[in-house]
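Trainee: this one's sequence-less:
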């Protein structure tokens, strides 16, 4: 009993904050929930990023849902990457359940079902507010890293962008990009060589193949207009609750390059657009990336480097990034070291490799006299997790095995009819779902090539006409004699006639004498 009270005091003192905070649940000791020993997360350091990890079925998605709900309730907008398609239920209140009531009685928190304001966004042809970006907005450096090109090819891409800037050729979608690459080594080869240097057809061919690979993953839908404005992620509803923006990604799980492209462009634009926040009391926006291993598994070294840089820098804009994955080792160490909040659900030890991963995961948490961290990681039940956060001064809070509270919204997906209802009420659908294909590099270059070909045909026809006129004039001025063939001229010449007839007459006279 004395140990329990000491533990309760340890948790309560370590989770008391002056500013706003979110309550995740209540601490556990020896497998039992300590009622009212609340485990809290202060809002102030939530721009220091975080990790939610655990084996399949241990409750990661519900933890993500709880965090999103409570942030929205505090007026903080949220962006969720929903790869499994099970987060749309945030739009509807939970129907409740006796097990939920029992859980909350153990925690010491009332259960208040409620719905939250959401926007459904889409990268593909799924229903939702369309997310797009133009090639020009990416710029040559980011495009080169996404395509994972060589240094020489990256230089060519920079030249292509410079040419388009110099000639007012908008690069909006991938067909614009492909057209200018083809033009640089075909119709416009001499123009490029004169002003920008020679461009290798082999290099542009390699770049084109990389672009085709992105097209096959749905990049032709993503690149284009109207570009999504990241400030639209910061909206709050009439009740002061932050919108929860859910990006539906269920149909691009097998398209990691498109997902990485989108994430990198989004983070880069947020960093460029949002003002510096300094040391504020709450984040401006919080992003949750479910199934985060999809980003890191297929990413090139250049892309990983870019992600690591943005993770380090973007918190100064008041933006928190939270990665949700099965194992902490799915996240590169350079990123993992930047994460302030760690919520670790149960891990399963089926193999020697699993046991090694659990030992490594245990080392990511502060030492504690109350738990054997490696052992408890395999003993946690569904909806239970080890929690380590940062307090308002940036120091780790006490490590606590936590009975997590239940989501206040529905723990299930919306029906197709409910999704249509949400989209019908959306202020962003009308703004972004009209496809725009204005005159850009493709059309302007096609027109330029067509004009050049027409001029070339006109010049060729003019030359042929002039040649025909010269021939006709020469025939008219030569006269009748000049129209005779050389053989006729010889046969009708006086000299030839005299000589031939002279010979004939000699032959005839000779025969007469004989």
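Mentor: Here it is on my side, so go on. Since the structure is predicted, the reported quantities are computational estimates derived from the model, not experimental observations.
Trainee: drop to CA atoms for contacts and neighbour counts, all remaining ones
Mentor: OK.
Trainee: what's the longest strand in the chain?
Mentor: strand 32-42 (DSSP state E).
Trainee: what residues sit buried inside that strand?
Mentor: 33, 34, 35, 36, 37, 38, 39, 40, 41, 42 (16 or more other CA atoms under 10 Å).
Trainee: the second one against residue 104, yeah?
Mentor: No - here residue 34 does not reach residue 104: they are 11.8 Å apart, not a contact under CA atoms under 8 Å.
Trainee: tell me how many other residues surround the nearest residue to residue 230 once chain neighbours are set aside.
Mentor: Once flanking residues are discounted, residue 230 sits nearest to residue 270: 6.4 Å by CA to CA, 6 or more residues apart in numbering. Residue 270: 20 surrounding residues under other CA atoms under 10 Å.
Trainee: quick check: next helix or strand after the helix or strand hosting residue 270?
Mentor: Assessed by DSSP states H and E, residue 270 sits inside helix 256-273. Sequence-wise, the next helix or strand downstream of helix 256-273 (DSSP H and E) is strand 285-289.
Trainee: and for that next one, what are the contacting residues?
Mentor: Contact partners of strand 285-289, identified using CA atoms under 8 Å, 6 or more residues apart in numbering, comprise 46-47, 64, 76-82, 233-234, 318-324.
Trainee: filter those down to the buried ones and hand me the PyMOL line.
Mentor: The following PyMOL line selects those of those that are buried, judged by 16+ other CA under 10 Å:
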select buried, resi 46+47+64+76+77+78+79+80+81+82+233+234+318+319+320+321+322+323+324
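Trainee: below is an additional structure, to be compared with the one above:
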């Protein structure tokens, strides 16, 4: 339940300045130089929206808005100043109170991690995030198309990188079907992915992805949950910051139903340092932002841009912002003077307020305010004293933040990353299968080659063995012939030898008795009759031989 069906902003022109809840989804702009009170204004508006049951999201660039989680302190000079201001504007019910808060952090350090998948981000926003040119964006779109057609989930940066490699390997095939896919463009995208990883993109892409229902929630008292994104570190990666904010709006636009004009917003966004969303943005992206801002109103979402200079917001976007709070501007430079003039011209005129002069004279905590009225028309601009916040002005301590993170409704739902099977795993498996098949084919070819080599070697060895056998046979035959020849030669020589002839003759004619006589005759024939002892020895030998021969016969 809500106490009032409007958001009290402050006192101006002697009247209560408030924004009807049913007009809070008409978007808004809160601008002003550093130190003029923008943070306090934002804090007060978020407190009132939360109390009315409207969930909010705010990017906390300096860390000050984390104080929304704690009630303000009733001591010190700040308390005295706030109490005096509350009395001055007639806010008799003002008192310190906290708001229900959930802390988020893309890097998971000062809040629950916020993740999305590569597929949910889409090629347009991803191209913006990586700063790709038109040709490279076209190649990235082809990669998304092929992944979708082949059922390959793109969840994290590893999936996208694997998909790009896959497309490069199929460049010739894909060029025929979808257009030129050059390896140079793929290489440029890969380098951009490397830069994105260095900015912390690995932490942003993956699962579990953020469920929008966790943003659009209320506590047990019916107060809208205030979702605070820790953006101090994120500011060092402005491209990631801008793309994340645009992605969040796009996701809400796609997931929320059409509501028309609800009694109160479903969700209100407060984008600090809004110029980062538009600096150097290509026209395609600006068109996307304009489209989302223009159409998301009917989904019950209000978008509020916070920036130092109102001219930071492109005119096509600024024209959609019906609620305006302008804090002091400093007209020190020509650009500042142009900003003052531009801001003055955007308000509905009020004869009692010299806007151009007042913008440079506003005190801290004062603002020129023009909000939509219940009938949808903008109220005349009023110089307004902004109501003081109920929550702490300043950041929570790390210990307080830790306790709040552990005890909120989200719990540990997003704290542990999940890596399910997706494009990287599937393509890796296919690559492994292809590599295994190639290795098997190679092994088979090598085995066949080895078998052929062995068969060839065996044939060579058999041939050599046969040659050796034939050579040995030839040598044996030749030796046999030589032996036979030598035998015949020996026989011929023996036949022609007088000594042999004598022995042969004696052998043939002698008996055992005659043999001895023949032997004696032979001995005498050789050595003579008076040969001495030597002759008698040889003669005895001859006689023994011949005697044996004859005895054998």
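Mentor: Yes, it's here. Remember, it's a predicted structure, so these values are computed and weren't measured experimentally.
Trainee: take the buried residues of strand 32-42 of the first structure and write them to JSON lines, including distance to residue 169 of the first structure.
Mentor: Shown next, in JSON lines, are these (distance: CA to CA, whole Å):
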{"residue": "33", "distance to residue 169 of the first structure": "64"}
{"residue": "34", "distance to residue 169 of the first structure": "65"}
{"residue": "35", "distance to residue 169 of the first structure": "65"}
{"residue": "36", "distance to residue 169 of the first structure": "63"}
{"residue": "37", "distance to residue 169 of the first structure": "62"}
{"residue": "38", "distance to residue 169 of the first structure": "59"}
{"residue": "39", "distance to residue 169 of the first structure": "56"}
{"residue": "40", "distance to residue 169 of the first structure": "53"}
{"residue": "41", "distance to residue 169 of the first structure": "50"}
{"residue": "42", "distance to residue 169 of the first structure": "49"}
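Trainee: out of these, which two sit at the greatest distance?
Mentor: Spatially, the most separated pair among the buried residues of strand 32-42 of the first structure is 33 and 42, at 21.6 Å (CA to CA).
Trainee: pretty sure residue 23 of the first structure sits in a strand.
Mentor: Yes - remark: residue 23 of the first structure belongs to a strand, assigned using DSSP: H, G, I helix; E, B strand; the rest coil.
Trainee: need the strands for the stretch 51-200 of the second structure, in chain order.
Mentor: 56-60, 101-105, 112-113 (DSSP state E, counting those that start in this stretch).
Trainee: want to try TSV for the ones you listed, with distance to residue 403 of the second structure as columns?
Mentor: Output for the strands of the stretch 51-200 of the second structure, formatted as TSV (distance: least, CA to CA, whole Å):
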stretch	distance to residue 403 of the second structure
strand 56-60	19
strand 101-105	11
strand 112-113	12
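Trainee: so which of these comes closest to residue 312 of the second structure?
Mentor: strand 56-60 (17.6 Å).
Trainee: now do that closest one against strand 267-271, angle only.
Mentor: 10 degrees (axes from the mean of the first three to the mean of the last three CA atoms, to 10 degrees).
Trainee: can you give me how far strand 56-60 of the second structure is from the chain middle?
Mentor: Relative to the centre of its chain, strand 56-60 of the second structure is centred 27 Å away, using CA atoms, centre = their mean, to the nearest Å.
Trainee: next one: stretch 51-59 of the first structure
Mentor: Stretch 51-59 of the first structure sits 24 Å away from the centroid of its parent chain (CA atoms, centre = their mean).
Trainee: what's the matching range in the second structure for that stretch?
Mentor: Mapped onto the second structure using TM-score structural alignment, stretch 51-59 of the first structure spans residues 29-37.
Trainee: end-to-end on that stretch?
Mentor: Taking CA to CA, to the nearest Å, stretch 29-37 of the second structure runs 14 Å from one end to the other.
Trainee: pull out the buried residues from that stretch.
Mentor: Buried residues in stretch 29-37 of the second structure, counted by 16+ other CA under 10 Å: 29, 30, 31, 32, 33, 36, 37.
Trainee: try stretch 291-302 of the second structure
Mentor: Quick answer for stretch 291-302 of the second structure (16+ other CA under 10 Å): 292, 293, 294, 296, 297, 298, 299, 300, 301, 302.
Trainee: the second one contacts residue 319, correct?
Mentor: No - using CA under 8 Å, residue 293 of the second structure is not in contact with residue 319, being 10.3 Å away.
Trainee: any shared contact partners between these two?
Mentor: Counting by CA under 8 Å, 6+ apart, residue 293 of the second structure and residue 319 have no common neighbour.
Trainee: re the thing from before, can you list the residues that contact the match of stretch 51-59 of the first structure?
Mentor: For stretch 29-37 of the second structure, contacts defined as CA under 8 Å, 6+ apart pick out 38, 304-310, 318, 321-330, 363-366.
Trainee: what does the residue nearest to residue 230 of the first structure align to in the second structure?
Mentor: For residue 270 of the first structure, the residue aligned by TM-score structural alignment is residue 252.
Trainee: and if you look at residue 159 of the first structure?
Mentor: Checking TM-score structural alignment: residue 159 of the first structure goes with residue 142.
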